[in-house]
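Trainee: After the sequence you'll find the predicted model.
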Amino acid sequence: MTQNLLRKIVCSFFFVLGGLIYSQTVTGTVSDATGTLPGVNVIVKGTSNGAQTGLDGMYTLNDVASDAVIVFSYLGYLTQEIPVNGQSTINVTLEEDVAQLETVVVVGYGNQVRKEITTAVTSVSEEEFNRGTINNASQLLQGKVAGLSIYNKGGNPNDSGVIRLRGLSTVGGNTEPLVVIDGVLGQSLSNVDPSDIKNITVLKDGSAAAIYGSRASSGVILVTTKSGRSNQPFSVEYNGQYGVSGAVNQIEIMNRNEFLAVGGTDLGSDTNWIDEVTRNAFSQVHNISASGGAENSNYRVSFNYRDTDGILVNSGFEQVNVRANFTGRLFDDKLRINFNSAFTQRDSEFGFNEALRYAVVYNPTAPVFGADAPFNFNSAQFGGYFQTLGLFDSFNPVSIAELNRNEGNTTTINYNVDFKYSFSDDLTATLNIGNQVSKTNNNQYYPTTGFFRGGALSPFRKGRVDFYTNEARTQTLELYGTYQKSLTDKLSMKFDGGYSFQENDFNDYFLSLGDFPPGINFDFSNIIEISQDLNEAGRVNAASSRNDNDRIIAFFGRASFAFDDAIFLNASLRHEGSSRFGSENQWGTFPSVAVGADLNKYLNLNNVSLLKARVGYGVTGAIPPGVGLSQTTFNVTNGTGGFGSSSTGLGTRLANPDLKWEEKQELNFGIELEMDRFSATLDLYNRDIVDFITAVSIDAASNDGFTSQFQNAGELNTKGVELTLNYDVIRKENVNYNMGLVLSTYQTTLEKNPGGDRTIANLGAPGQNDTEVILVREGEEVGQIWGPVFTGEVDANGTPILADVNGDGNLVTDQGSALAEDGDFAVLGKGFPDFELGWTHRVEFGNWDINAFFRGAFGHSLVNTFRVFYEPRIGSQSSYNYVNTDLARDDIRTAQFSSYYVEKADFLRLDNLTVGYNFDIKEDSFIKSARISLTGQNLFTITNYTGSDPEPAFQDQGAVDNGGTPAANPDVLAPGIDRRYNYFASRTFTLGLNVKF
C-alpha cells in the first residue's frame, strides 16, 4: 500500500512537470483593418480549449501545448490557423471574407443565400454608394442598378426627383418603388439620412416583389440601416462634408449689345439676370454616431445635420435627423428584440423656379431697381424693383426671388419594434410593429408691392398668402414565421408565412387670403388678423380633406427548396385586401414562382464558380391612386342665401362598383456568371399591366349628368434587357482596379387606350396655347413627341416651311386633322431613352483610392421650350430677350413649333469623381482610423443638347403661364418636355472627413 502511494505521487510529479514543460499560456489581441475585434472565437485546434476576445480585442488561453495550432474565427472574416511554436503572445489581424459577406441578401420577410436567389435582385453595399453632397438617399443608387432610373432634372435640393424601375408601371397610381426601411413598409427615402444606410437591395421583377403584393407593382427598395454589434467596445464615428455648388450649362441668351443689335428695346441698363438670381451655394453635412454592445445587446445612435443652399437665391433646406437602434437578446438568446426610431425635422426655402425662367427672358437692358430707371418710375409701388408694365408673362426675376416667400417645414417621427423568437434552430416567429407620423406646413406670401401672382396691379386682391398643412399617420403590424429543414442529404426547404396590416390616416387643409393694407410687414403669424374684407368674393379660398382608416390587410406565404446545392425553387402567394375598393372587389391574389439552376455544378467549367440560369413569373397589384374612386362624387353649388339654404348637387363622377385591382404580370429570364475576376448578370423581361385604373369620360346625357367614371380600362406592355458587368482589371498586393458597367433598355407600349387617340402636354402661352406635343395612341410606344416637320427652309416672311409628310401635295398642319391621320405630322422623337448606363472605376493603391463614375442616357429627345418661345426673332417681342443657341437662326421670325425645337439629348456625364486618402494610425492611438476625400459632381457632360440639362424628363407638370403654378399631379404619359420652370444644372465640389474613435 505504501509502495502504491509512493508510485502515484511520483507519477503525479512527473505529469505536472511535463505539463509545465510542454504547455503554456498564450495571450494576444485580434484586430481588423479598422481596430480591435471583440467576440472573436479563439480555440486550440482539435480540443475544446477556447475563449473569446473581450471588448479590447484581447484573449487568454491556458494550458496550450507548445506545438498546438490556434484557430481564430469570426463571422464575415477569413479563418486563420496559427502554430504556437512556443510563442506566448500571438497578435492576429483578420481579413474580411468578401465572398462570405455577400452570400446573404435581404429579400423581404427574411433573407436568402445569394446563390439560391432565383429572381432579379440587386444589392448595393455602402462601399459602392455614390459619394459627395447627397441630399436624398435615392442619389446613392443613381446609375448603380440596371433598370433603376433616378433623375432629379437640374438638381433642385428640395426635389427628391423621379424614381422608376423598369419604366412605367401604371398610369394613374404610384409609379415609384415601394420603400421598406428595416422591415417597415411604405417609408420614404427622405426620412433616412444617407450616412445611416448600410445596404440597399432592389427587388426588380414580379417574382421577387410579389411577396409585397399591391404596393410592389413598381418594384421594391429594401433599406438596411447601420447598427451596433455584440461585444463591441464603445466607439464614435464622425463624417463631415463641406461643399460648394455653382450653375453650369446655363441657357444661352443675348447680352445687351446683341439684344440691341436685333432691335431690342433699350431701357438704359446692362444686367445679367441669371447672375442676379443664382449664387455659389454652400452646403455642410455633419454626422456623429456612437455604437457599442455587450454580450447580449448592442446599440447605435446617430445625429445628422444638413444645411444645403440651392443655386437659386432663397432656396435650400436645413435638416436635423436623429436615429437610434437597439438590439437585445433574452431567454438564452431565444428572443431578439430590435428597436428602431427616427426623428426628422426639415425646414425648407423652396424659392421660385420662375425666377430662373424670367432671368432667361427678361430684358437685359432693364435695371434691377426702379430708382435706376432712366425715366419716371414709381418703384415704391413695386417694392423698389423695376417692372416692365403692360407686358404679358414678364416679371423682374430678382423681385420674384426677393419680395416673395415660399417656405415650409416637415416633421417626421417613426419607430418600429421587431420581436423575433427562436423556438428551435428550425422555427422562428417575428412580430414587427411600426408607426410613423408626419406633419407638413407650406406657406407662400406675395406682398402688396409684388408684381408676380396678383400683386400691386391686381384688380381683385392686393397681396396674397397661402397656407397648406397636412398630417399623415401610418400604422403597421406584421406577424410571420419561418421554418427551415433539411429533408434529405440533398434536399432542404424553407417556408415563410404570415399576416400584414397597414392603416393610413391623412388630413389636410388649405387657406388663401388676400387684399391686405399697403406697407405691412411679412409675418405669417398675424396675416389673418390684418386681412381685409374676408367675406368678399375673391379674398378667401379654403379647402380641406380627410381620409381615415385607409387599410391594407394581407396573408402571405413563400416556400423555397434547394436540391443538390444546385437547383432552387421559390414560390409565393399573397392574398390582399384594400379598403379603397367596393365591398365586392376588395381582395386580390398575387402569386409568383421562380426556378434557378447552377449549371456549373454539372458542367464543371474551368475558372467558373457560378453559372446560374433562372426564370421567374410573378403578379403584383396596384391599389387605386385615391380613396373612394369607386364611389359617386358631387359638386355642391350654394344658393344666394348662404351655405345649406338652397344648395344643389351636380353629379360629376359616376360610381363604379365593379372597379377592381390593377395587375402587373411579369416574366423574367436571367443568367448569372461568376469567374475569378469577372462577373456578369443578364436579365430579359416582359411585363403586362392590365386593367389599369384611370378616369374615363362618359356621356352625360345617358348617365344622369355624370361626365366621368374610374374604370379598369387600359393595358401597358414593357419589354426590356438589363446587363451588369464587373471585372477586376488589376488585383495585386498594393494596387487594385475594378471596373463595373450597368446597361439597361426597355420599351413601353400602350396596348389599350381608354381615352382614344389624343394629344396631350400643351406648351402654353404666349402663342402656343393650342400646341400639344405628345401623342397618345393605342398600339404605339408611350412618350412619342409629335408635330410638324421643319424642312430647313424659311419663306420671305420669316415663317418656317413645313414638310408635306404624307406626300399628297397638300400641306395640312391642323392638329385635329393630323390626329385623324390625314395631316402632315410625324413622330419627332421620344421622351424615354433607348438605353441608360452607369460606368464605375474603382482604384486603390497604397493609402489612396479613386472612384470615378460615369452616367449616361441615349436615344431620348427633349422639347426645348425656351427655344420654342424665345428663339424666333419676332419683332413684337422686342421687350423680351432672345435665346441665342448655336441652333438659332436670324431668318426665323415666326413662332411655329416643329421638329426644329425637338433635340436629341444623348449625354455621357462624369457624374462623380472622388479621391480619398486613408491615414496611417498608430495601433495604440485614440483615433482608430481617419480618411479625407475630395469629390466633384457633374464635372463635365458630353452632349449636343442646347438646354441646361439633357437628363430625360420622365413626366410633365403642364404649362405655367403668367405666374401660374405647375400641376400637383404630373402626367406620366407625357415625358420629353424641358419646361421653362426646370431648375438649372449645377456642379458641386465637396471636401469630406471621416474619423473613427
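Mentor: Sure thing, it's come through.

Trainee: from here on, contacts and neighbour counts on C-alpha atoms
Mentor: Noted.

Trainee: secondary structure element for the closest residue to residue 187 other than its chain neighbours?
Mentor: Spatial nearest neighbour of residue 187, chain neighbours left out: residue 179 (5.4 Å); criterion: Cα to Cα, 6 or more residues apart in numbering. Assigning secondary structure by DSSP states H and E places residue 179 in strand 178-181.

Trainee: okay but the residue nearest to residue 187 is in contact with residue 223, surely?
Mentor: Yes. Applying Cα atoms under 8 Å, one finds residue 179 in contact with residue 223, separated by 7.4 Å.

Trainee: Between the two, which is the more surrounded one?
Mentor: residue 223 (25 against 21; other Cα atoms under 10 Å).

Trainee: what kind of secondary structure is the more buried one in?
Mentor: Secondary structure, DSSP: H, G, I helix; E, B strand; the rest coil: residue 223 is strand.

Trainee: Below is structure B, check it against A:
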Amino acid sequence: MLAAAGDATAQDSTGAITGVVRARDTGTPVARVGVSVVGTRLAAETDPEGRYTISGVPPGTYHVRARLLGYAAGDTTIVVQGGQPIRADFRLQPSAIELNPVVAVGYGTQRKADLTGSVGSVASKDIQTIPVARIDQAIAGLVAGVQVQTTNAQPGSVMRLRVRGGNSIQGTNDPLVVVDGVIGADLDQISPGDIESVDVLKDASATAIYGARASNGVIIVTTKRGQPGKIRFAYSGYTGMQDVTKHIDVLSADEFARLYMRNPNHDKSVTFDTLSQVPTTDWQSLVYHTAPIRNHEIRVSGATGGTSLMVSAGWFDQDGVVRASDFGRGSLRFNLDQDLGPQFRLGTRASYSRSVGNQDRVNAGYGSGGGAVTAEALRFAPTIPVYDSAGNFSGPLFPSQTMDNPVAIVNLLSDKTTTDYLIGSLFGEYDLVPGLTLRSSLSYTSRNVLEQQYASRLLRAALGSGQANIDNNDQTTWLSENTVTLHRTLGGTHDFALLGGFTAQQTRTGTNSEQGVGFTSDELGYKRLNLAETVTGSSSSSRTRLLSFLGRLNYSLAGKYLVTGTVRTDGSSKFAANNKWATFPSAAVAWRVSDEPFFRRLAPAVNELKLRLSAGRTGSEAIGAYQSLASWSVGAIYAIGNVTYRNGAHPNRNPNPNLRWETTTQYDGGLDLTLFDNRVTFTADAYHKVTSDLLYSKQVPYFSGFASYVTNIGKVQNRGLELALDTRHTVGPLELHLGGNLSANRSKVLDLGGDQEFFRAGANSSLTLIRDGAIIRVGEPLGNFYGYIWDGIFQDSASAARSGQDGARVGGDRLRDLNGDGVVDSNDRIILGNAQPRWLFGLTSFATYKSLSVSCVVRGALDFQVVNLNRMGMETPGGSTNMLRSVLDYWTPSNPTNTMTGLGIGPNSLMTSRWVEDGSFVRLQNVTVAWAVPQRFSTRLGMGQLRLYVSGQNLHTFTRYSWYDPEVSSRGTGDLELGWDDSSYPGIKTFTFGLNVDF
C-alpha cells in the first residue's frame, strides 16, 4: 500500500500516518481513496477496509488530504513527532461532482490539477444529452472563449468555430482538430455518440506543441474505448420532427394587388379581375414543411485479458425544412488496444463515414441567373398559382422577369454532395525501463467530395439552356509521429516529465471539374455531360509536406510550483526557400497557492487555488501549395497565321521568395479556484495575442500583368477575458448543477503593410453599389460594415433639392451629409457596425431527482450587427414582386412616416445603416427531460440500463433581429464575410424522443 515518492529512505526519526476513511452518510469504509501529504510525494491508497498507512514522514506539521471520485475532498492538519505514529481518520461526503482528473494535451494526457495552460473540457455525458448531428453543435455554449455559430441551418452545412476570435484576415481561422492523435481530422464526419471527451487548448502554452497549425486553438477529441468487464451491447437512437422557427410576414395577394395598382408607375398591361377576392398562394407554406430527423447507433465494447475493444455503427438521417434538402450519414468505428506483455502495447483507431446531402443553393444563383428558392419563396407574387392552365409551373408576373416559381426550383434544381471519409491509425508503445516510453504511430486520412449539380432547361433563370456541373475533390494525408517520454521523481519533491519527438506529414490534393451547358432533355442531367452542346473541364493537383521536431518539459516542485516549457520547429514546403522553417516556443508557470501552509489558515473554505501565467508563439501555413513560386496559366487560344489556333501559356503570378509564416504571439494569465468541498469551481483567464506577417492575397496594378500575389502585410491584435463558474449541490435524492461562462474578445488591426484600409465585397454581385460595404481599417476591429447613415425619408421637395444627394426626391431615402460640405458622396461614409459579438455566454443547468433528470442549455451573443440584405429587395411599396407587410405603412403627404418610402419608390441602392440591425440574441438552445428506468424493471426486460428522454433544440431565440436567425452568414464562414444575410436558409427548431439502452 505504501506509495512513497522518489527514492527516499525511511529513517528511525520518521513517523507514520495511519487511519480509516469512511463515507459520512453510511459510515462504511471506502476503498481506493488517495490519501496524500500535501506539498510532498508521500501518499497511500486505502484498502478494501478503508485503511491506509503513510510511512517515512519526517517530523513536522502537515496538511493531509483524502480524495476519491464521487466524494468531496477531506482535509486535516496533523503534527508528526520523531518515530511516532499519528492517526488521521476521514469521513467523506458523497458529492455530485464528477472530477475530470485527466485531460488530453498534445501528445499525451495530464492531470487537470497540474495544468499550467488554459484548457476547456467537455465530457461525453454532456455531449450525449443533446441529440445533434455534429460534435461542435453539442459543445456550443459549454466552453468559455469558444464560439460555435450556425451560419447556415441547412442539413449538413459546416459550422463556424472560433477559439478566442479570429487571427488572420484571409487565412483560415478554424481551430486545429485532433481526433485520437490524428491531426487535421473533420468534426462533421464523426458521430457524437463515439466521443469520450473534447478538450479545447486555448493559450500558447497548451497549443505550441502543434506549432504551425495551432494559432487558432486546438480541439482534441478522444473517442471511446472498451471498459473493463464483460462485453456490453448498447443502442442509442432518437426520432423527431423539425420546423422553421418563423415565417416572414409578407403581403397577401389582395394586399399585393391593391398596392401594385396604386403605384403610379405600375405596368398598365397588368390587371386583376378583382381587387377584393384575389386568391393567395402562400409560397412559404409550399416550400417549407415539417421534416423528420432520425439517428440510430449500436455499440459493442469491453475489455479483458489485456484487450480493449469498441466497435460502433451509426446512421443519421435529416430531412431539411426546405423541400428537396436533406442529409444522411453512415459511420463505422473500430477501436482496439492490446497489451503484449507488461512493456509493449499496440492499438488502432479506424473509422469510415459516407454522407450524402441534397442542398438548396440558398446563397447563389443557378444556370445563367436567378435567385435562391428561399428568396423566391418570399418575393414571388402571391397572386400567381403554382400551375398554369396547361399544368405547367406558372411563370412570374412579367415575362421579362427571370425569377422562377419556387415550387419549380424545388423540383427542377438539384445539388447533391457525396463525401467519403476514412481515417485510420496504428500505434505502438514500448517501455524501455519504468518511466521511459517510446511511441510510434502512422495514420492515413482520405477525404473524397463529389458534388453533382443540375439546373433544368425549364427554369426561366437557366434561359432555356440546362446546365450540369460535376466537381470532385480528393485529398489524402499520411502522418508519421514518433515520440519518447521520460518521467522521473527525485528526492520525493522534484517531478519531471520530458517529451521529445519528430513528425512527418504529406498531403496530396486533386481536383476535377466539368461543366455541360445546353441539354435538349433533362432526363439524364449530370449523368451524361457529353449530351450537352458545350462541355468544358479543368483539373489540378498539388502536394505539400511538413516536417517537425518537438519537445516539452513538465516540472513540479512539491506539487505546488509547476513549470511547462515547449518548443516545436516546423518546416513547410508551402513557403519560400529562405523561410521554410520556423520555431514556435512557449513557457508557462503555475503556483498552487492553496497548498501553502499560510493559505490554509487564511482560507479554510478554499480547496484549491492555482495561479497561471503563460507566453508563447504559434504559427499558420494557411495558404495553398506553391504560392511562393511563379506560375503560368495555360489555355488561352492564340492564332498562328490565318487558320491555325493553339493553346498558349502566359505568366499569371510572380514569385515571392520572401513569403514566410504567419505567427501569433500570445500571453495568458489565469486562476483556477475550487471552494466548499469542491462544490464550486471558478476559472478566469485574460489573454493578449498579436498575429504578425499576415498572409494576404494582395491586388497589384493591372499594368503589371498580374492580378494579385500572396504576401505578408501586417498585424492583428486580439484581447479577451474568459470566466467560467460551476456549482453543484446535493440535497437527499436531489442533485443540482448550475454552470455558466462568459467571454469577451476585442480584435484590432494594427498594421496593413503600409496601407490604411482595404475594402471587401460583403454583398452578392447583383448589388454592385454596396460591394464595398465591408472594410478592414488600421485601428479598427475586423468585421466592420461601412456605408452611409440613413436619415429617414425626405418630407418635402425643398429639403430634397438642397440635400446634395443624387436622386433625392420627396418620399425617398435621405442620407446624412456627415462632413457638412453640402454634398452626399463617398466622403460621408462611416463604420455602421461590426459582425463580431463583443460578448459570448452560456448557461447550463442540470437537476436529477432519483431517476428523473432535466437539463437546459442557454447561450447568447451580445453587441454585434447583421446586414439584412433581404429587406433591401422587399421594401418597395407597390413593387412588382412581393414585399414585406411593413410597406403598407408607406409614405404619403397625409402619412409622413419617416421609416418607409413612398409608392413605387425603391430604397437607395447604396450601403446604408437602414439595413444594419442589432443581432444580439439569447437562445434556449436545448431542454431535455429524461427518465432512467429503475433497474428492477429494466433487468426484467433483459437490459442493464434503460434511459428514455424527450428533447427540444433551438426552442426560442430572444432577439430584435427581424429575419430568421441573427447567427446567419450568407457570404461564408470567414471572419471578413461574416454578418451578411442574403436569402438565408430558415432557422430550425427540433423536437425529439430517444432512448439509450445497454445489455
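Mentor: Nice, thanks for sending it over. Everything numeric here is computed off the predicted structure, so don't read it as measured data.

Trainee: Need the TM-score between these chains.
Mentor: Once superposed, chain against chain, the TM-score is 0.83 (TM-score structural alignment, normalised by the length of structure 1); 870 aligned residues with a Cα RMSD of 2.9 Å.

Trainee: re the thing from before, in structure 2, what residues pair with the strand holding residue 179 of structure 1?
Mentor: Taken onto structure 2 by TM-score structural alignment, strand 178-181 of structure 1 occupies residues 176-179 there.

Trainee: Would you mark the buried spots in the matching stretch?
Mentor: 176, 177, 178, 179 (16 or more other Cα atoms under 10 Å).

Trainee: Setting the sequence-adjacent residues aside, check what's closest to the residue nearest to the spatial centre of structure 1.
Mentor: The residue lying closest to the centre of structure 1 (Cα atoms, centre = their mean) is residue 138, at 3.4 Å. Once flanking residues are discounted, residue 138 of structure 1 sits nearest to residue 189: 6.6 Å by Cα to Cα, 6+ apart.

Trainee: wait, doesn't the one you found sit right on residue 136?
Mentor: Yes. Assessed by Cα under 8 Å, residue 189 of structure 1 is found in contact with residue 136 at 6.8 Å.

Trainee: Translate residue 422 of structure 2 into the numbering of structure 1.
Mentor: Taking TM-score structural alignment, residue 422 of structure 2 has residue 413 as its aligned residue in structure 1.

Trainee: what separates that match from residue 178 of structure 1, distance-wise?
Mentor: 19 Å (Cα to Cα, to the nearest Å).

Trainee: and if you look at residue 141 of structure 1?
Mentor: The value you get for residue 141 of structure 1 to residue 178 of structure 1, if Cα to Cα is used, is 15 Å.

Trainee: repeat for residue 367 of structure 1
Mentor: 50 Å.

Trainee: Just the strands from the stretch 801-950 of structure 1, written as ranges.
Mentor: 825-830, 835-845, 848-858, 861-864, 902-904, 907-918, 929-943 (DSSP state E, counting those that start in this stretch).

Trainee: most neighbours per residue, which of these?
Mentor: strand 861-864 (a mean of 27; mean count of other Cα atoms under 10 Å).

Trainee: Relative to structure 2, which residues correspond to it?
Mentor: Against structure 2, strand 861-864 of structure 1 falls on residues 865-868 (TM-score structural alignment).

Trainee: The nearest residue to residue 870 of structure 2 once chain neighbours are set aside: what's it in contact with?
Mentor: Nearest in space to residue 870 of structure 2, with sequence neighbours left out and distances taken as Cα to Cα, 6+ apart, is residue 982 at 5.4 Å. Counting by Cα atoms under 8 Å, 6 or more residues apart in numbering, residue 982 of structure 2 touches 363, 763, 868, 869, 870, 970, 971.

Trainee: closest to residue 195 of structure 2 among those?
Mentor: residue 970 (30.6 Å; Cα to Cα).

Trainee: Can you classify the closest one as helix, strand or coil?
Mentor: With three-state DSSP as the criterion, residue 970 of structure 2 reads coil.

Trainee: what's it in contact with, if anything?
Mentor: Per Cα under 8 Å, 6+ apart, neighbours of residue 970 of structure 2: 151, 152, 363, 978, 979, 980, 981, 982, 983, 984.

Trainee: of all these, which two lie farthest apart?
Mentor: 978 and 983 (14.5 Å).

Trainee: So for these two, which residue has more residues nearby?
Mentor: Just comparing residue 978 of structure 2 and residue 983: by other Cα under 10 Å the higher neighbour count belongs to residue 978, 27 against 22.

Trainee: aligned partner of that one in structure 1?
Mentor: Residue 978 of structure 2 maps onto residue 975 in structure 1, by TM-score structural alignment.

Trainee: that older thread, and after the strand holding residue 179 of structure 1, which helix or strand comes next?
Mentor: Assigned by DSSP H and E, the successor of strand 178-181 of structure 1 is strand 197-203.

Trainee: what does that following strand rub up against?
Mentor: 105-107, 120-126, 145, 209, 219-226.

Trainee: ok, average deviation of it from structure 2?
Mentor: Averaged over the aligned pairs, strand 197-203 of structure 1 sits 0.3 Å from structure 2 after superposition, using mean Cα distance after the TM-score superposition for structure 1.

Trainee: so where is that strand in structure 2?
Mentor: Going by TM-score structural alignment: strand 197-203 of structure 1 matches residues 195-201.

Trainee: in the matching stretch, what's buried?
Mentor: 195, 196, 197, 198, 199, 200, 201.

Trainee: what about the equivalent of the residue nearest to the centre of structure 1 over in structure 2, is that helix, strand or coil?
Mentor: Matched to structure 2 by TM-score structural alignment, residue 138 of structure 1 sits across from residue 136. At residue 136 of structure 2 the chain is in helix, as set by three-state DSSP.

Trainee: Any idea how far stretch 838-857 of structure 2 is from the middle of the chain?
Mentor: What separates the centre of stretch 838-857 of structure 2 from the centre of its chain is 21 Å, taken as Cα atoms, centre = their mean, to the nearest Å.

Trainee: Residues in contact with that stretch: which ones?
Mentor: Taking Cα under 8 Å, 6+ apart as the rule, stretch 838-857 of structure 2 contacts 141-145, 147, 733-746, 858-864, 924-934.

Trainee: same question, stretch 445-454 of structure 2
Mentor: With Cα under 8 Å, 6+ apart, stretch 445-454 of structure 2 has contacts from 185, 413-424, 466-478, 525-526.

Trainee: Tell me, how many residues neighbour the residue nearest to residue 353 of structure 2 when sequence neighbours are not counted?
Mentor: Leaving aside its sequence neighbours, residue 353 of structure 2 sits nearest to residue 331 (Cα to Cα, 6+ apart; 4.2 Å). Residue 331 of structure 2: 20 surrounding residues under other Cα under 10 Å.
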